[in-house]
Each structure stands twice: as C-alpha cells, then as structure tokens.
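Peer 1: Based on what follows, work out the 3D shape:
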Amino acid sequence: MFLSLQEVFKNTTALEIVQLILLIGGGSFLLLYSKLIPFRYLGHAVNILRGKYDKDTSPGDLSHYEALSSAIAATVGMGNISGVAIAIATGGPGAIFWMWVSAFVGMATKFFTCSLSIMYRGKDEAGNVKGGPMYVITEGLGKRWKPLAVFFSLAGLIGTLPAFQANQLTQTLVDVFEVNSSNEKTAKFLLGITIAIITSLVIFGGIKRIGKVAGKLVPVMVVIYLITVLTILILRFDTIPEIFSLIFTDAFSGNAVMGGALGALIVTGVKRAAFSNEAGIGTAPIMHGTAKTNEPIREGLVAMLGPAIDTLLVCTLTALAILAAGIWKNFDGNGISLTLSSFDAVLPYGLGSVILTICVLIFAFSTLFTYSFYGYSCLSFLTNTKTGKYYNYIYIITIVIASITKLDFVINLIDSGYALMAIPTVISTLILAPKVKKAANEYFKKLAVGSRQ
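Peer 2: Below you'll find the predicted structure:
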C-alpha cells in the first residue's frame, strides 16, 4: 500500500523537508546531469591528489592534497563517530542506508560546487584569492544576487560553530574517565577551556598552518580507525550478513523512528550525512577554493573523493561497529556514549575506550582546527579580513560554552545552520551547473588527446 505524503513526512519540519529536497533532489539532478562523467575519472582524481599536476605558480594557498586533507579534517570528525550513533539511536539501522544515498549523490554535488569554487573565485581587499558559495554567487551570478551570498554567510556563522565537536569531545573524556555526576559540569568546563587553548595554538596561525596540520593528521586518524573497526568486525564476523540485511530492510520501513514515519527516517539519514560530509552545505568549497590551481575541474574531481572517504568509508565503519556490538536497541542514551559502549562490548580489557578516545581526540581536534577558517571566511565576506579575524575569538569562546551545553540544543542549532546554508549553495550550483558541464567536457576531451600536462 502506498503511503500519502502526509504519512511519509509526519514529524518532519518544513526546514527539514527543504533540506531533503535540496540535498537529495538537487544532488540527484547533478548526478544525472553529469552523466556520471566525473565518476569515470576517479583514477585521474587520485593522480591529481598525488601532486602530479601541482604548480607552485598557480594562484591559491594550499596544494590539492592539503585542500582535500583540510576539507576531510573538517568532515571526518565527531559526525563520523557520534553523528552515526545518533542516526542509529534516533532512526535505526535504516538511517545508514540513506546516509549512503546522500553520500553517493553528494559526490556529484561536491564535484560541481568545488569546481565552481575555483571557477568563480573572489578576492579580498588585499588581492588574495578566496573561494566559497558567497563568491560563486557574486562572481558567477552577479552583484544583484549578493543578498543570497549574504544569507549564506550569515547562516555560515552559525553552522560552522564548533559546538557539536566540543560538546561530544568533552562528553567522551567524561565517560572514559568516569567522572562523578556531581562533578561533571565542572569537569566539562575545565576540559572546554583546555580544548580551547589547544585549538587556539593552531587556528591563529592561519590557513597555511591549518593545512599543514590537517595534512599530517588525516591519514593517521583514518588508518587507526580502520584497523580498530576491522578488528571488531573480525571478532563479530558472523553478524555481518544480518547487519547489512537489517540496514536495507529497515531503510524502507521507518519502524525504528518517530512512530513509523519513513520521511523522518530519510531526513535523519540525510541530516547526519550532511553533517558528516557537508556535500551541498557549502563549507568544503570554501576550503577547496584556496587550492593552488587554474583548473576548476581538477579541484572538483579531488573534492569528489571527500564524501567517499568520509561517509562511505568512515561512517560505514562506525555503523558496522555499533550494529555488530548489538547493544544499540536497548541503550539508554546516544551520541558518543553509544559508540564507546559498543567498542567496549566487543574489544577486551577496555581497549575499546582507549583506542576510540585516541581517535576521538584526533578526529575532534582536526575538525576544530579547520572549521574556524569557514567562519572566518563568512565574516570576512560580510565585513573585511581584518574584522574576520575576530571570529576566532568567538570560536574559542563557543568551545567553552558548548562543552557544558545540552546535546539536543547543540544538534538543533547546527542542523538549522546547515539547512539554511544549503539553500543558497544548491540554488547557485543548479543555476551554474551548465558552466561546469561545459568546462568538464572541454577538460576531459583535452585530457583524452594528451594535451594536458
């Protein structure tokens, strides 16, 4: 029996439906519109990432590798560990399927948005090149569209706050060290101050320092996490077929979320994927817009790898580890506490908490280091680079406040910021998509005859 739209989307807000339409609908259009051309050049994307086409004389601040590492450092964070747990706790295993769908169409979205971030770069008052949806809008669509660019930047000031990362990092440390509930708030406050101090040592050094730190952290954290989860899956190898069966069957039932609302289940998966890989949100184009290149399509291909690494790999690893542990059904709580308990339920001698805490520290700090640049870029666009630097002070203060704030409030705040950021990002991308397709066709034709060096 077919469900009515009202039944599908019950318990789903208007803003969540708009976000779903933009990210999945817009992403699906871009996927079909591209005719899967960029997906056929994944090998070429890897060669670009390896530095084969790097030129120091090209405009920009970061190499292709540093730009992708910094963007992944921002995405591979607490959203991959805590966000996935929240998706399972609130939406059930089926939410993971919709995270996969969102990631796949998100690869096409990233290709278009990040190609545009190079194609339509702007400049600050000092003449330095800048990228991001706000510049894509003003440079690509014209000055009369500037209100849309301002809308993105204002939403970005909220969406790029480090609230979720700081909140879940402090919660991790409190859980691991089993802090007494009577002392929990004080412990979180002190931890928040410590995290803020460490973060400030990197972010006040500017984008080049952020890029260098991210380039070293990202490979280490992904490898450690991969080995840990593979160990869990080996120990629970017999549950793997059942896990995948559960993910696919639950994806279309909605039984595990909000009274059986399928729409709410889909929205849960899309929101958590968006928080994780940021495809269509507009933050990654800000980072990729700083890449040293004159070729928009090259950066689009590199950026396309982001959702694959972030969601299809790291988020899937987290989901499999949690589902393999089998404690998610009756667990009282969600977020990082569920992930910690799942790791400990499988790995002996408390190794789960130790290893996951190390991963969380690396994941969270890599995100904290990178996100500051996004907010700085938004404020700089609205004002100027001199004023934009003050965002870092707001950023540091937010870390401390978020450490002692309730998780529900933090999630709603950041999700709302992300949903609002997606509106100008996807609209401008859809309008300018023909420009990217034309440039891609020309680039791939020249590549085929070997004229690209």
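Peer 1: Please count neighbours and contacts with C-alpha atoms only from this point.
Peer 2: Will do.
Peer 1: What sits closest to I86 if chain neighbours are left out?
Peer 2: G335 (4.9 Å; CA to CA, 6 or more residues apart in numbering).
Peer 1: Please state the offset of the helix or strand hosting S380 from the chain centre?
Peer 2: If you go by DSSP states H and E, S380 is part of helix 351-382. Chain-centre distance of helix 351-382: 11 Å, with CA atoms, centre = their mean, to the nearest Å.
Peer 1: So for whichever helix or strand comes after it, what gets flagged as buried?
Peer 2: Going down the chain from helix 351-382, the next helix or strand is helix 385-388, by DSSP H and E. By neighbour count on 16 or more other CA atoms under 10 Å, the buried set for helix 385-388 is 385, 388.
Peer 1: how about this one, so we can line them up?
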Amino acid sequence: MEKLNQLIADFASMAWGLPLLILLVGGGLYLLVLSRFLPFRFFGHAIQVLRGKYDNSDDPGEISHFQALTTALSSTIGMGNIAGVAVAIAIGGPGAVFWMWVSAIIGMSTKFFTSALAIMYRGKDSNGELQGGPMYFITEGLGKSWKPLAAFFSVCGLVGALPVFNVNQLTQAINDILLVPNGVTVGFTTNLTIGISLVIITSIVILGGLNRISKTASKLVPSMVLLYFVLVVIILLVNIQEVPKYFTLIFTDAFAAKNYTGDAFLGGMVGGLILLGIRRGAFSNEAGIGTAPMAHGAAKTTEPVREGLVAMLGPFIDTIVICTLTALAILVTGVWQTTDANGVSLTASAFGSAMPGFGKYLLLICIAVFSISSLFSYSYYGSKCMAFLFGVKNKGYYNYIYIISIILGATTSLSMMINLIDGFFAFMAIPTMVTTLLLAPKVVKEIKAYKNRWHQNEL
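Peer 2: Okay, the predicted model is just below:
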C-alpha cells in the first residue's frame, strides 16, 4: 500500500509539474499577446455584459451571463483561495502573492479564449440539446477525428470533478475551528454526520439540474464574496499601520525571495518562488483546466466574444481580489511568522487574532459556503462529462458516485485518492490547452468581427 501511495503521489506531482505549467503559463502568455492584451482593453465592456446590458432571453442557451460566471466562480472560489494562499505564504512568504497575480493576468486571457470557444463550437448531446465545453469544441472545432482527445478530457473530468479534497478540507476546518475548541471529541461519527449533512444539501441542489445550480450559485457567491471582503477590510483597519509595509513587501520579496523556504528551481530561490506562486494561482483560478467553459458554454448568447469577456473576469475576482484579501489578512496580522499552522488553520489564526472570539466562526461560514457551492458546480461538470461519454440518459448515475465520494471525503483522509483526483484534474488541461492554442486564430478573427458589429450598434 505504501508503494502504491507513493506511486500515486508521484503521479500527482508529475501531473502538476513543469510541463503543465509551461503549457498553462506559456500558452496563456501566447494568447495574451495574440489578443493584443484584450483583458485590459475590454475590461469595462466585460462588466457591462456581466450586468446584463446585452442580455437577450431569445438567445440559445440555458442561463444568463451572470449565472454562468457565478456557477464557474462557485467551483474556483473555495479552498484554493483560503487554504492555498496560506500554503503559498507559509512556504514562500509575501513574494508568492505577486506570482499568483501574474498567473491570474495570464489566466484571464486563457479563460477568455476557452470560454469564447465554448460558445463558438457548441455541440449537441445525445438528446439533441445544445452543449458547450472542451469536449464539444474539440469535436466541433477540430473535427470528428479528434474525438479520442475529447473522450480523454471527459474521462479525466469524471475523476477530476470528484469532491474528495474539498470535502476533506471542509471537514477539517469544521473540526479545527468549531468542534475541537468547544470540547467536542471528533472522530468517525462526527465526520460521518458532516458528510451526510453535505450530501443532503448537495443532493437538493444538484438533482434540480443546471438551472437550480446556477440560481443557487448566483445568490450565494456574490453575498459570500461581499462578506469575506468586509471581514478582511476590518482586519486591515485593525492593523492599518502594517498594510503599506506588507503591500510593498509583496513586490520586493517577489524578486528577492528572502522568505522562501521551499526547493530551488532553475538554479535559484526566485525560480522556486515563481513556480510556487504560479502553481498556486493556476490551482486557485483553474484557467486552462477546462471546467469553466462547461458553465460558460451554457450561457444564453450568440456572441462568443461576450461570453469570453465575462469568463475572463473569473481569475480577476478569484485570484486578484479574493486571494489578495486572504494574503493581506495573513500578512498584516503577523501570524505567518508567529505560528507553525498551515493551510486553513493559518487563515483562521489571522481572523482569530484580529477579531478575537468571533472571527474564526465568520471565516468558517465563508469557507462552508464557498466549499458547498463548489460541490454543486463540480457535480454539473462531472455529469456533463458522463453525458458526453455514455449519453444523457446515463448521466444521472454520476450523481450517485459523486454522493458516495462526499461521504468518503468526510470520513477518511485518503491522501491516495486525493492525489489521484488531483492528477486527473491537471490532465484535463492538456486537451483543453492544446485545442485552444490550435483554434486561437479563429477566436482572433471573431474578436475583429465582434468589434465591428459592436461599434455599428453603439453608433
């Protein structure tokens, strides 16, 4: 078992290794230059689209631009933003945050291209319904002969969308923040209770299909982002004298790597820090993995560029706004230097020190809602992969596998299973990015055509 465990751990670190980062970061940079830095030029227009200025209820699709973005965000805003940032700072210090920002800016261009393609090349499922996502833009954009690549994406999606890691971390957070400090003995029974509660909440939402998932996400996600924002602003106000120092340190430490304690990379500590920050950023905003295009591909629109613009706001909200809030909370309270805690516990220490008594509980509410909302969207992604591989009539079976994995995630610390899922999740990026790079020139053509149409309409 130990050998198998090590083998799967090596598989996960290989999957998230240098080749994937080159594909995600190098590919994203290429797309950023190819689009002539479109995320910056069209940022204001993207917000207008998101606010519903161009919505048309007669357009094909199932959900609005806003619902598509909140569904996609509900899967990316979660443990990556709260625990992942803490891990990055614990290993890399303040400089890691800068490289997470770099990964977000690159990720914005990737999200734009992948989600524009999800609308440009929508395919039909076995019921004849319009569907979007990497498996459809592979077969529709590159041709039927590429179907094995689409099937590879879907198989990886079936495993990669299982929520074992998320549930495992949420259970740990509930135990560490709520139960243990209040004298509750935690064990199999308490974990099973958490697991069953999560199954009941998740089942009510996911069995209602995409419409119920998107409606729930569009209510939960914005209100939790706002609560989290307010809480961190309070922490920053309590420690206001520390804010300028640490904000400057994020930039200076990014190139000095004085607080980096990980392994060197490309011959230096700065290389190791860049790798850490970009990897954590990519893990947090999932740009290029291929999950978000499945949500954005269901949007009611006939304009691929518009949906791409809405999608590119995802990494901005996810990494530049929320990860920065978490990072500043951890830095200005000083807990990153005074405690050995890591992950969620480190973020909880920051909230506890700035708001004694109740800070940790408010953080737990945010963690719980972020984690539970991501359970909704991942079930949708997994069942969509199931429908592509085995037909729509069989996609319901995925929900049963999904529910069993929630119980497993809550009651066991199956590091082997978590690593396996992590590895498959990373592998989803290979077909997504390869196809996006091949079809990118068609998106650029579409950008030009869209600009002409848009300017004519505005005139």
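Peer 1: which bit of the second structure covers the helix holding S380 of the first structure?
Peer 2: Using TM-score structural alignment, helix 351-382 of the first structure corresponds to residues 358-389 of the second structure.
Peer 1: Flag every buried residue along that stretch.
Peer 2: For stretch 358-389 of the second structure, burial by neighbour count (16+ other CA under 10 Å) applies to 359-364, 366-389.
Peer 1: Same question for stretch 313-333 of the second structure.
Peer 2: Buried, per 16+ other CA under 10 Å, within stretch 313-333 of the second structure: 313-320, 322-333.
Peer 1: And the residue nearest to I86 of the first structure, what's its match in the second structure?
Peer 2: So, by TM-score structural alignment, G335 of the first structure is matched to G343.
Peer 1: correct me, but that match touches A86?
Peer 2: Yes. Between G343 of the second structure and A86 a contact is recorded at 5.0 Å, counting by CA atoms under 8 Å.
Peer 1: Looking at the two, which is more packed in?
Peer 2: Between G343 of the second structure and A86, A86 has the larger neighbour count (other CA atoms under 10 Å), namely 29 against 20.
Peer 1: pretty sure that one contacts S349?
Peer 2: No. Contact criterion CA under 8 Å: A86 of the second structure and S349 do not qualify, at 10.6 Å.
Peer 1: so how far is P59 of the first structure from the closest residue to R452 of the first structure other than its chain neighbours?
Peer 2: In space, R452 of the first structure comes closest to K446 once its chain neighbours are excluded; the distance is 6.3 Å by CA to CA, 6+ apart. Counting by CA to CA, to the nearest Å, the gap from K446 of the first structure to P59 of the first structure is 22 Å.
Peer 1: Quick one: residues contacting G269 of the first structure.
Peer 2: 87, 91, 95-99, 102 (CA atoms under 8 Å, 6 or more residues apart in numbering).
Peer 1: Put together TSV for the residues you listed, with secondary structure on each row.
Peer 2: Formatted as TSV, the contacts of G269 of the first structure follow (DSSP: H, G, I helix; E, B strand; the rest coil):
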residue	secondary structure
A87	helix
G91	helix
A95	helix
I96	helix
F97	helix
W98	helix
M99	helix
S102	helix
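Peer 1: Counting neighbours, which of the residues you listed comes out on top?
Peer 2: A95 (36 neighbours).
Peer 1: which ones are touching it?
Peer 2: Counted by CA under 8 Å, 6+ apart, A95 of the first structure has contacts 87-88, 247, 251, 265-266, 268-269.
Peer 1: which two from these end up farthest apart in space?
Peer 2: I247 and T268 (13.9 Å; CA to CA).
Peer 1: so where's the longest helix in the first structure?
Peer 2: Across the first structure, the longest stretch assigned as helix under DSSP state H is helix 407-448.
Peer 1: Against which helices or strands is it packed?
Peer 2: Counting contacts by 3 or more CA pairs under 8 Å, 6 or more residues apart in numbering; DSSP states H and E, helix 407-448 of the first structure is packed against helix 14-20, helix 94-119, helix 133-135, helix 146-159, helix 163-176, helix 262-277, helix 296-307.
Peer 1: mind listing what the spatially most central residue of the first structure touches?
Peer 2: Nearest to the geometric centre of the first structure sits N277, at 2.9 Å (CA atoms, centre = their mean). With contacts defined as CA under 8 Å, 6+ apart, N277 of the first structure is in contact with 72, 75-76, 103, 306-307, 310-311.
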